[in-house]
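**Student:** Just a sequence and a predicted model for now, questions to come.
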Amino acid sequence: MRAEELLDAPHVDVPTVPAPVDCMPSLVAAGRTAPVVKVDYYGGTAWAVCDMDLVRTALTDRRLSKDIELTPEWMRVPGVMLGSQPRADVARTMVMSEGPAHARIRRLHARIFTPRNTEEWGARLVTLAETLLAELTGEVNLVEHYTYPLPLGFICEMLGLPAELHPVMRRATDDIIYSPDQAVRTAGVGALAGAVAGWAADPGPLRDGLITGLIADESITLDEVVTWTVGLVMAGYESTASLIAAAILEALRRPPDRRPRTEAEIDRWIEETLRVHPPFPHATWRFATEDVDLGGYLIPRGAPVQINVAAANRCPHADDFDPDAARDHISFGLGHHYCLGAPLARLEARVALSAFLPRFPHARLSGTTEVRWESEWMTRRISVLPVVLDDERYDR
C-alpha cells in the first residue's frame, strides 16, 4: 500500500513531563483510541504503537531502529531522557545501538548476567532483605525503607560502591528521571556521569565489582565504562524498585489469605504485576528508517516511535489483576533488544515478596495516608506506599 493510502494516526494527550500523578489511565485510554497514535513531544511529534499484535511486530521490525544516530535534532534537548544519552562518537549504549555495535555491547554485558551469577546473587539479596525488614515497625513508607533500599543496595554492591555512596546514586537518579525541571535533569546526568568518571580514573574508593571489572577490560574504553555504568545504575534498580512496590501494593489490597504464599504463586504474582504495572510504561525509543506500514497506519521515515507497553499489556481490556489468568506481557521487550536483566529483576522481586509477606502476614495499607504515584509516559513508580506493619514476627 502506498504511503498516501495509509491511515494517519490520531493525536492523543498523555503526560510527557514528570509529575505526582499516575499516568496509567491516560496511557490505557490512548491505546483504546487507536492501534497507533501520535503524541506531541517537546515541539515535535512521536508515534506510539498500542495494540499488542502491532507491538510484537514493531519490536522485531528492523526498520524501527534504535540507533542513536537516527535521533532527530529536535529531540536532542538537554534534560530530556533521550537527549541525556551521549553522542554516538563518545559511547554507544546497549539500548540505543544496532548491528555489530549492539552485538558487542550485549555480549560484554551478558558476561555479567549469567545464570551462575544470578544464582549467587540470590543469597546476598535474601540477606539484604532480612536486614532491612528487621528494622521495620509501626507505620512506614515502604518505598523509603524497603522497596527502594533493597535493589539500590544490591546494585551498588554489584558495582562495587561503598555504602556512603548509595544516597548519591538515589539523588542523581531521582533528579534524572523524575524532576520536571530540565535543568535539574541535565545536572543529574552530569553529576552521575561525573562521579563514575572520577571512579574510573581513580578506582581507589571502589570495592571489586562491575566497575573495576569494566575498567580492567582493555577492550572497553573509559567513556564506555562511564556510559554503561550510568545505564546499569538507572536500569538496575529504578525499574525493579517500582516492580517490588507495585507487587506489594497488590498483595496488601487483598486479605492475608488471598496473598501469594508459595514460590509458584509469588512467581505468577510478579508476572501479573509486570503486566498490569510495567515500571517503564513505554519502551525506549526507535526511529523509522523508511516509511513503515504498521497495521494500515503510516509511520513516516525519520519518525521517533514508542511502544506503549502499558496499553499493549492490557489489550484487549484486561485491566483486572488476576495472577491465575496467565496473561502475556511485553514489559521486558521482545526480540534482539529483550531485557538482559530480566532474570535478575524477577529474582529481586521474588526475594522481596518472599521475605516481606511471611514476616508481616497481617500488614495492611494505612487508613490515614494515601498511596501516591509519580510518573510520565516513560516511567512510573509509587512514591509513597504507607503500610501498617503487624507486631507478629516471622517464626523462624
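**Tutor:** Cool, got the structure.
**Student:** CA only for contacts and neighbour counts going forward, please
**Tutor:** Fine.
**Student:** can you give me the strands for the stretch 151-300 of the chain?
**Tutor:** Ranges of strands within the stretch 151-300 of the chain are 286-288, 292-294, 297-299, based on DSSP state E, counting those that start in this stretch.
**Student:** Reformat the ones you listed as TSV; add distance to Val28.
**Tutor:** Below are those laid out as TSV (distance: least, C-alpha to C-alpha, whole Å):
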stretch	distance to Val28
strand 286-288	21
strand 292-294	20
strand 297-299	19
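**Student:** Tell me which of these lies nearest to Arg32.
**Tutor:** Closest of the strands of the stretch 151-300 of the chain to Arg32 is strand 297-299, at 15.2 Å (criterion: C-alpha to C-alpha).
**Student:** Show me what the closest one packs onto, helices and strands only.
**Tutor:** When contacts are defined as 3 or more C-alpha pairs under 8 Å, 6 or more residues apart in numbering; DSSP states H and E, strand 297-299 packs onto strand 292-294.
**Student:** take a look at this one as well, against the first:
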Amino acid sequence: MTHAATPGDSAAAVAEGRPEFRVDPHPVYAALRQAAPVCPMRPPHGVETYLITRYDDARAALADPRLSKDMYGAMDAYQRIFGDSSVALDDNMLFSDPPKHTRLRRIVNSAFTPRRVAALRPRIQRIADELLDRCPAREPVDLLPRFAFPLPLNVICELLGVPESEREQARHWSATVAQTGFGPEARKALEEAEGALRDYLVELVARKRAHPGEDLMSALVRAQDEGGALTDHELVSTAWVLLFAGHKTTAYLIGNAVHHLLAHPDQSAAVLRDPELWPRAVEEVLRFEGSVENATFRYAAEDVEIRGTLVPKGALVQIALASANRDPAAFGEPDRFAVTRADAGSHLAFGHGPHYCVGAPLARLETRIALATLFGRFPHVAPVTPPQEARWLAVPFPAFRGLAELPVTLDPSPLPDDRNSRD
C-alpha cells in the first residue's frame, strides 16, 4: 500500500478520510509523528485545524485549560461543522469547561462508581448470553448487529430507563448522527435525526417526571426538580450524550477486539489458556485499536504553542488518540498486538484530565464480559473473510475507528482440554 509521502499529503489523507487511510491509518500517523507532530490541516468542514499525533503532546493537550471544550466559545466554528440543530443536543459535559463541566460531571458520576458498575455484571452477563443464544452456530453471522451493538445499547438503555420497544429506533437515530457528512443530503439527514432524538428525549423526560423509576433518567429529573441542578437543555443533552457514548464506542471496541484476536491467533490462544488475561487483553485493544480515533474537538482560547508550532486563537485542535497510542516514545514495539503487554494501561483511549471518560469502568466491564463469553462459548470462532480484507468505517475526518461489518462463524466445539472458562 502506498501512503502519502509529505506532511501535507498525510494531513490531507487524515482530514479527508481517504479509503487507503481508513484501511490502515497507522503508517500515516507514524509519518506525521516524525515529520509534523503538530500539523495544520483543513478538513472538509473548512475550519482551520491542528492535528496532534505524539503521545506526550496529546496527553498534555487533553488537560490543557487553554484548549477549550466550550462549544459556545467557538460557536461559529461549531455551527460550520455540526450545523445549528446540534446545539440542542450538545449542551452537556462533553462540550463544556469548568465550572459548568464540573457541575454536570458531578451529577453523572454517581451512576458510574466502581460499586455501581460492578453491580451490573450479572445483568451484562445475561444480556451477552441471551444475544449469543440467538446467534446461529456453524454458519456466517455478522457480530456487529447481532452482538457487539445490542449488548452495550441494552445496558445503557436499561440504565437510562429507555423501554425495550424504543431502543432500536434510538439506535437508528444515533447511527445517523454518528455518520456526519458535509454535503446537503447528509446535513439534512443529520438535522432530521437530531430533531427526532431531541423530541424523543423531551418526551421521555416528561414520562419519567410523571412516573419516576429507579433508572438514571429518573434520577436526573429528580436532580433538576429538587435543586435546579440541570436546565431543560442540559437534562436532554446529558441523556443524549450518555445514550450515544454509552453504546457506540463500546460496540466498536468489542468489534475491534474480536477482529484483532482473530487476526492474531497466538494472542487469542494465550487468553483462552489463561482467562485471567482478559482485563489486560482489553487494555491492549484500547491501546492498539481503540474505538475513538480522535478526541472530540477543542479550540484554542488563546494563542498556544505546542512543540514549536503556534496554534492561533480560535483554531480547532484535534488530538489523534490512535496515533498517540502507537507512539514508540511511549510504548515498546507499539505496532505489535500483545495481550500480555505490561505498558498498555497508560494508553489515552479514554482521554486524560478533566474530560477522562466517565463511562470507562462500564466500557471495560462490558468488553471484558463480551469477549470472555464469546470466546468461552465459541473457542473456535473464525472470520468469514481474511482479517486483512476487513471493511472499516469510511467517514470524513474520522472520530471513530470501527468495522463496517464483522462476519464470523461460531463453532461451539470445546477446546481439547475443555478450557472454555469465561471472565
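**Tutor:** Alright, I've got the coordinates. Values in this document were obtained by computation on a predicted structure and should not be read as measured data.
**Student:** Post the TM-score for the overlay when you can.
**Tutor:** The TM-score (TM-score structural alignment, normalised by the length of structure 1) is 0.89; 384 aligned residues with a C-alpha RMSD of 2.6 Å.
**Student:** Please identify which of the strands of the stretch 151-300 of structure 1 is closest to Val95 of structure 1.
**Tutor:** Closest among those, once you apply C-alpha to C-alpha, is strand 286-288, at 9.7 Å.
**Student:** give me the stretch of structure 2 that that closest one matches.
**Tutor:** In the comparison with structure 2, strand 286-288 of structure 1 aligns to the range 298-300 (TM-score structural alignment).
**Student:** With structure 1 overlaid, how far apart is that stretch on average?
**Tutor:** For stretch 298-300 of structure 2, the mean deviation from structure 1 after alignment is 1.1 Å (mean C-alpha distance after the TM-score superposition for structure 1).
**Student:** So for structure 2, which residue is the most central one in space?
**Tutor:** Residue closest to the average C-alpha location in structure 2 (C-alpha atoms, centre = their mean): Thr249, at 2.8 Å.
**Student:** hmm, back to that, and the strands of the stretch 151-300 of structure 1 as JSON lines, adding distance to Ala103 of structure 1 and mean neighbour count?
**Tutor:** Output for those, formatted as JSON lines (distance: least, C-alpha to C-alpha, whole Å; neighbours: other C-alpha atoms under 10 Å):
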{"stretch": "strand 286-288", "distance to Ala103 of structure 1": "17", "mean neighbour count": "24"}
{"stretch": "strand 292-294", "distance to Ala103 of structure 1": "25", "mean neighbour count": "18"}
{"stretch": "strand 297-299", "distance to Ala103 of structure 1": "26", "mean neighbour count": "24"}
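**Student:** Ok, which of the ones you listed comes nearest Pro115 of structure 1?
**Tutor:** Taking these one by one with C-alpha to C-alpha, strand 286-288 is closest: 29.3 Å.
**Student:** What lies in contact with that closest one?
**Tutor:** 63-67, 70-71, 299-306 (C-alpha atoms under 8 Å, 6 or more residues apart in numbering).
**Student:** Buried members of those into PyMOL, please.
**Tutor:** The buried subset of these, as determined by 16 or more other C-alpha atoms under 10 Å, is captured in PyMOL by this line:
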select buried, resi 63+64+65+66+67+70+71+299+300+302+303+304+305+306
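**Student:** For burial, what's the neighbour tally of Ala355 of structure 1?
**Tutor:** A total of 18 residues lie near Ala355 of structure 1 under the criterion other C-alpha atoms under 10 Å.
**Student:** Who are the contact partners of Pro323 of structure 1?
**Tutor:** Taking C-alpha under 8 Å, 6+ apart, one finds Glu265, Arg268, Trp269, Glu271, Glu272 in contact with Pro323 of structure 1.
**Student:** And the first one, what's its match in structure 2?
**Tutor:** Structural alignment (TM-score structural alignment) places Glu265 of structure 1 against Leu277 in structure 2.
**Student:** neighbours of that match, just the number please.
**Tutor:** Leu277 of structure 2: 16 surrounding residues under other C-alpha under 10 Å.
**Student:** Show me the longest helix that occurs in structure 1.
**Tutor:** Of all segments of type helix in structure 1, defined using DSSP state H, the longest is helix 222-252.
**Student:** I appreciate the help and will end here.
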